[in-house]
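Engineer: need the 3D shape of this:
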Amino acid sequence: MDRPRHSKLHRCGQLIWNLCIVFVVYGIIFEVIVVSRTGSFNPFSKPVASSNAPTIPEGSLSGGVNYRLRPTTLVKNINDAYAGPRRHVDTLANYGKLLEACRGSATGLEKMRFVYDCLEYLSKKEDDYLFLPSDSPASKSDPSYPAVDTAAPASQTNIGQCPGPVQLFHTYWTGPSTWRVELFIKAYLYTQNLPCSRLWIWLDSDTNPTAVADMMQDKGFARFLPLVERGDITLKAWNFPTRIPLPKGTVASDPLYSQILANRALKSAGSTEEKKIEDLGDGVIIHPDGSEWIEFSERQMTFLPVAVSDAVRFIVLHLNGGVYLDMDIMLLRDMRPLLLTPDHNFAERWAVHSHPGDFNTAVLSLNANSSLSSYLVRGGVRMGLNFHPMIVGRMAWKDGRVEELAMFETGLFDPIWGEFNWGREGRCTVPCFKDYGQAFLGTREAVREEWQSFDGPQLEEEEAKAGVTELKKRDAAPASAAEKIVKGEDGSYGGREYRLEEDKYPPTNRTLENFFRGAWSYHIHNQWAKHPQPNSWFSVAQNAHDGFLSGERTNLYGEKWGGPEIMSYDRWREFD
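Structural biologist: Okay, here's the model as predicted:
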């Protein structure tokens, strides 16, 4: 049956009618919302305060309070020195025990997913996996090292003396300094044995040839210039090298090239011709003097790795040794026992992947100019300048060399990765995070059930009152005309007292003592544009760092800062 055809006028009228119905429905919904929020049908009425919610006065800051009066904690006596005295400078870590406790067997991986248990072991069983060698301690390996008891400590202008080998820490950065650079450096200063450590920051000079000079003039980095002068920090220009030296004999011992060399030796036996450069392919070159190199052709140099930092870590460690850390790593404890171990070749597992070649190299340590480091560099070149850790790791597994690089579990360096990938078993960590953004959050109930696995004693809380130390710092800073502060007779600013119940970012019972205790680091996983909200976990870390570097608090080992004055973290006005 054919449908009747209506005139254009009828269809136009129908459209207008339908639009009227829509406007009426939306109007009713809007009025319901207005009445529920203001108690009036007038859409311009101000909201009525709930009897259960605090009244937030007009014009107040940060959700109803003056941020200048906000306390930084509710904990009455913060235990800053929660780790106890720093271990002896010769202390080593037993890799086997760390692997067994946090992984289980190499084939069964029975403990891999139980991160809480791993952290419990790391934090409470240090005497089981940290030890002093009975013979040949590192401090006695070179007669030029000062005695442990007489080594000069660090001062404002001198980094001090190390009674043993100095460990190199490497990281890579491109662009201007940000608060993430500041967080990385301050966490390093807060945790490491500074006379025995050096931080090298590699700056991308392929893209920006003046990167080092620019950083030295960077306003954000200016606070660390005294440490550059003292020797703690060195800014290094990263240019992808045209050739890389290899240990003599490593190419000949590599099955990939040994047969080629043997065949060439047979052909040239008895020859009186002058030796020439031998090109074995994949950029591997043996010079007439016997030196071995990886050399890059002009064509290869036009196709540098997309992920430059993947290549930087392998090449830098091959040339210099030490440990490489991504800039989004926040150090939590002293790395020296891990790095002083003679064969300190390690990385971490990629989440809870079970394949023995699935490495993550956000934290990577290699001995310099070693058979393993040269093999990994050659492998990355062989893979088309692809140094992605899972590519290099699977190559090592296929070639039967994967066991030379210890694969630590995520509990050591990235304790919530298993949680994030739904791979965790057993109890949640302390704090219990479900995603990587939670460490930035400071609003009420931002991190739900963060204490669900905490079994320790309840921390004693104090009355929420303004932090005097914080006020002194901010009073001393010159205020701009737009931010002029008027202090009332009652000690408040603008005549406004602080009320905890009105604070959008209230102080909490969070302390670094309970931030993934036992882990050597926390991996932030990018999130470069984020800033920490007041009283978030990162805010707690910032307060601890600044308290230590100002001399008002100790670090986790009970040590006082004796170095140059370092500016505190900037305030994020977006949370005022």
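Engineer: contacts and neighbour counts: CA atoms only from here.
Structural biologist: Fine.
Engineer: contacting residues for residue 279?
Structural biologist: Residue 279 sits next to 285-286 when contact means C-alpha atoms under 8 Å, 6 or more residues apart in numbering.
Engineer: that one and residue 253, how far apart?
Structural biologist: To residue 253, residue 279 is 16 Å away according to C-alpha to C-alpha, to the nearest Å.
Engineer: and the contacts of stretch 185-200?
Structural biologist: So stretch 185-200 is in contact with 153-154, 159-171, 231-236, 330-336, 545, 548-549, 555-556, going by C-alpha under 8 Å, 6+ apart.
Engineer: strands - which of the residues you listed land there?
Structural biologist: Members of the contacts of stretch 185-200 lying in strands (criterion: DSSP state E): 167-171, 233-236, 330-331.
Engineer: mind putting the residues you listed into a markdown table with distance to residue 34 and neighbour count?
Structural biologist: Below are those laid out as a markdown table (distance: C-alpha to C-alpha, whole Å; neighbours: other C-alpha atoms under 10 Å):
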| residue | distance to residue 34 | neighbour count |
| --- | --- | --- |
| 167 | 64 | 21 |
| 168 | 62 | 18 |
| 169 | 59 | 21 |
| 170 | 57 | 27 |
| 171 | 54 | 25 |
| 233 | 58 | 19 |
| 234 | 60 | 18 |
| 235 | 58 | 17 |
| 236 | 60 | 17 |
| 330 | 47 | 25 |
| 331 | 50 | 24 |
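Engineer: could you also give me the structure for this second sequence? I'd like to compare it with the first:
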Amino acid sequence: MASSVYFSRGNGSVGNGLPSYTSSSAIREKRHRHSHTASWLTPISLPIPGVRTRRLRLMAPNITRLHQSSVTRFGRRRGPFLLCASVLAFFYFIFAVYKRFGMGDNSWPTSLSFPDPSTLVYRREDLQRIWEWEVAAGHYPSARRIPEQVGLSIPPPNPALSPRRSVSLPSRFRGPIATDTVGVGPKRVYLDLHSHPPNVAYPPRPVPGSVADMDVIMDHCDFSTGKYVRDCLEILRLGGGLDMGARVRRGKMDDWKYIYMEENASQNDSDIASFLKPAFGLKTQGDLDPSNDLPKKRGAQWEPHVRLPAPPKYVSYKDSPTVCDEENPRIYHMFWTGPFTDKPYLALLSFLFTQNLGLQFDADRPDPLICRPQFWLWINPGPAAAVPNPSAVRDMFDQLKSNPWASPFLHPRFKDVIQFKMWNTTEQLDGVPELKDEWRALRDSLFNSGGYVEKIPQKAEAEPEETELEQEVEEDEGVAAAAPSPTKATKDDDDKINRVGSKSPSSYDRLSVILSDMARFVLCHRFGGIYLDADTILLRDWEELWGWHGAFAYRWSRLEKYNTAVLRMNKNSALGSFLFRTALKNGLDFHPMSISKYTKDAYLEGLLLRLPDALFDSAWLNTEQYQRDRPPQPYFTEFADFFETPVQSSGSPHALGFDGFFKGAYSYHFHNFWWRPFDPSRDFPDLGPRFIAGERIARASLAEGSTTKLPDPQEETVADDKRDLDWATVIKRTFESYIRGERPNMYGEWLKW
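Structural biologist: Down below sits the predicted model:
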């Protein structure tokens, strides 16, 4: 009998009770081979929970038909690939639509990545208080708008912003949310800085009290808007008067002026009453729903309402009774672990060579009109997780005196501008009011970097030779997860816990790097000032950066993230309180990427300005293969080019010198390379007869570790030197010649001993 007379039933049997094999894989394959009209959809049945006698029938894409069609159209290799790509694109489209409309993000995703969990622990009303406090303190000298998500209803008065020239929009036409601040500060006069004949060999010092307009800098230098580092450096160079009279540009430069002076506040007679009236909420706009809070960190409680002291009164430079502002001290902070090397040595030399320290005057008669910055070098003498001993400060200075790289900066001539300070983690964390009562609960996760915690084993019990007093000292002064003291022998002196400094790429001191991520925020919040990574070289006077009272870091290359290798924060600011409390609720994580997330989730990015990396890290984009069609000078394709200049451009360092090295940038960041000497052929401090004792010690140490005999200092000739000098070597020797008294600094000022 033909098979067509058999009809299947729900129990899988034919009408005569015999089993049916029409659903076997062989039969399905035969039917597939002889079918020419396969459907694009295929039915599938799914069990219905709780209903045993019925199943849910759905239509799903026929993968076999799709595969067959793709192979027929595009071939056996390209077909499956295009099919997979189409499926991924479909799911990405669903995700994009959900993100755009379902999550209220109002933006399409830029990559196939799900949003990170929120880090926010503050309510909207607390974020409003933080914004209002920072603006009132003069920490927002910008005309850029406040994010709508903050939800301010009244534009806050801004004492650091001059009044706008345009007429205010009447309140009845303004929406319920204020995104602008009202300038009530002194008027600005933009400066035309350049050298005047006959003194054109060196650029002029910045005018004391001058301020950099960061809005202008962002307009000309922001990578997000397609601006080139090369063009940014030219504007910084010309607007700052660093071209030394060799100006070849013609025409007005008003748009490139970014440095200004503030007039007396008493000269501001603008009427701001209309700006401060509450906005009239239109029915079409509606009021901001106070219950629609921003997404909170999962598993965390809202922080108690922020309590802030009265903001400090903003005083312009001309209205200040003193040349130095106590609320904004000019302190450069730097953190260093382990023995002093040529890296902090060069950072300190660059400070002496570029900043307005008044070293051209007698030491007992400094210029009273100069606010001299100070350089505080914080030294952690042992491993990052080590317990400091009671004599740590004395031991630190003894080591500095005997170290040829450090001893020159202990000279009395530098005592008012360079200070060495010992870092104590417990003391520093206890000095932060936002942390002191709670940070010990995170002892086990103290070394947290981007959510990855470096575990430090606790000491099981005190060693027999320790007295009770020594144990109390360790408990009182040591960090939570304390490793053995660096003075005691360990099984492995170079493991990650006992490592001091990075001696090679394979022995990277990761714990010290993580500790420095936290240290920079602690130091700036407690003392104010600017933090610099130890692999930073100053290239010009920072006067106008000190005059800008806002907080800033700079951009992480192509990413819209922070790099805190340069960090400016105000002492005891509302922004600092927010960052510490947020970091505390996120595992004390101070990695730059985490800081970027904290400010983004809270819409506070405007209070920690992300400056273009052209100002502090001009080679970074080129090293990541960006903007190589129009690179700046010099052209580095990798950071190692600073230490070993490529042969094709090896004539540039010696020919151009310091003036040809990223002219216009405020600093240069060479990104680690702690193990690479700046001057391999003269790897010692070369500061002349005044510091010859340290040079002899360094030469002797270098000779012990060398397989070739070094030439006698009295018999050295230029023929013994390397033929093509690298950029690092030229920069180091330029700074050293200033200390020796063989040349002036970059502004034509001679060091007076």
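Engineer: quick TM-score on the pair, please.
Structural biologist: Put the two chains on top of each other and the TM-score (TM-score structural alignment, normalised by the length of structure 1) is 0.58; 359 aligned residues with a C-alpha RMSD of 2.8 Å.
Engineer: can you find the partner of residue 380 of structure 1 in structure 2?
Structural biologist: In structure 2, the residue matched to residue 380 of structure 1 (TM-score structural alignment) is residue 583.
Engineer: element containing its match, please.
Structural biologist: Element membership for residue 583 of structure 2, per DSSP states H and E: helix 574-584.
Engineer: now do that helix: which elements does it pack against?
Structural biologist: Secondary-structure packing of helix 574-584 of structure 2 (3 or more C-alpha pairs under 8 Å, 6 or more residues apart in numbering; DSSP states H and E): helix 124-136, helix 592-602.
Engineer: average offset of it relative to structure 1?
Structural biologist: Its matched residues in structure 1 lie on average 1.5 Å from helix 574-584 of structure 2 after superposition (mean C-alpha distance after the TM-score superposition for structure 1).
Engineer: quick revisit: nearest residue to the match of residue 380 of structure 1 in space, please, no chain neighbours.
Structural biologist: Leaving aside its sequence neighbours, residue 583 of structure 2 sits nearest to residue 589 (C-alpha to C-alpha, 6 or more residues apart in numbering; 5.5 Å).
Engineer: before we move on, what about residue 731 of structure 2?
Structural biologist: residue 658 (6.1 Å).
Engineer: distance of that neighbour relative to residue 517 of structure 2?
Structural biologist: Distance, residue 658 of structure 2 to residue 517 of structure 2, using C-alpha to C-alpha: 30 Å.
Engineer: so for the two, which sits in the more crowded spot?
Structural biologist: A direct count of neighbours by other C-alpha atoms under 10 Å for residue 658 of structure 2 and residue 517 places residue 517 higher, at 22 against 19.
Engineer: what sits against the aligned partner of that one in structure 1?
Structural biologist: Alignment note (TM-score structural alignment): residue 517 of structure 2 maps to residue 310 of structure 1. Contacts for residue 310 of structure 1 (C-alpha under 8 Å, 6+ apart) come out as 387-389.
Engineer: any chance of those residues in a markdown table with neighbour count as columns?
Structural biologist: Converted to a markdown table, the contacts of residue 310 of structure 1 look like this (neighbours: other C-alpha atoms under 10 Å):
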| residue | neighbour count |
| --- | --- |
| 387 | 28 |
| 388 | 19 |
| 389 | 23 |
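Engineer: out of the helices and strands packed on helix 574-584 of structure 2, which is closest to residue 261 of structure 2?
Structural biologist: helix 124-136 (19.5 Å; C-alpha to C-alpha).
Engineer: residue range in structure 1 corresponding to the host helix or strand of residue 68 of structure 2, please.
Structural biologist: Using DSSP H and E, residue 68 of structure 2 falls within helix 63-97. Aligning helix 63-97 of structure 2 against structure 1 (TM-score structural alignment) gives no matching residues.
Engineer: give me the neighbour count for the match of residue 380 of structure 1.
Structural biologist: If you count neighbours by other C-alpha under 10 Å, residue 583 of structure 2 ends up with 22.
Engineer: quick check: it touching residue 592?
Structural biologist: No: between residue 583 of structure 2 and residue 592 there is no contact under C-alpha atoms under 8 Å: 11.5 Å.
Engineer: what is in contact with those two at once?
Structural biologist: What both residue 583 of structure 2 and residue 592 touch, as defined by C-alpha under 8 Å, 6+ apart, is an empty set.
Engineer: returning to what we had before: now the angle from the helix holding residue 583 of structure 2 to helix 124-136?
Structural biologist: Inter-element angle recorded for helix 574-584 of structure 2 and helix 124-136: 140 degrees (by axes from the mean of the first three to the mean of the last three C-alpha atoms, to 10 degrees).
Engineer: so the residue mapped onto residue 732 of structure 2 from structure 1, which of the three states?
Structural biologist: In structure 1, the residue matched to residue 732 of structure 2 (TM-score structural alignment) is residue 542. Three-state call for residue 542 of structure 1 (DSSP: H, G, I helix; E, B strand; the rest coil): helix.
Engineer: same check on residue 678 of structure 2?
Structural biologist: For residue 678 of structure 2, the assignment made with three-state DSSP gives coil.
Engineer: list the contacts for it?
Structural biologist: With C-alpha under 8 Å, 6+ apart, residue 678 of structure 2 has these contacts: 342, 643, 728-729, 732.
Engineer: got these as a markdown table, with neighbour count columns?
Structural biologist: Listed next are the contacts of residue 678 of structure 2 as a markdown table, based on neighbours: other C-alpha under 10 Å:
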| residue | neighbour count |
| --- | --- |
| 342 | 21 |
| 643 | 19 |
| 728 | 21 |
| 729 | 22 |
| 732 | 21 |
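Engineer: widest-spaced pair of those?
Structural biologist: 342 and 643 (13.1 Å).
Engineer: before we move on, back to that, and the match of residue 517 of structure 2, what element?
Structural biologist: helix 308-320.
Engineer: check residue 218 of structure 2 too.
Structural biologist: Residue 218 of structure 2 belongs to helix 214-221 when assigned by DSSP H and E.
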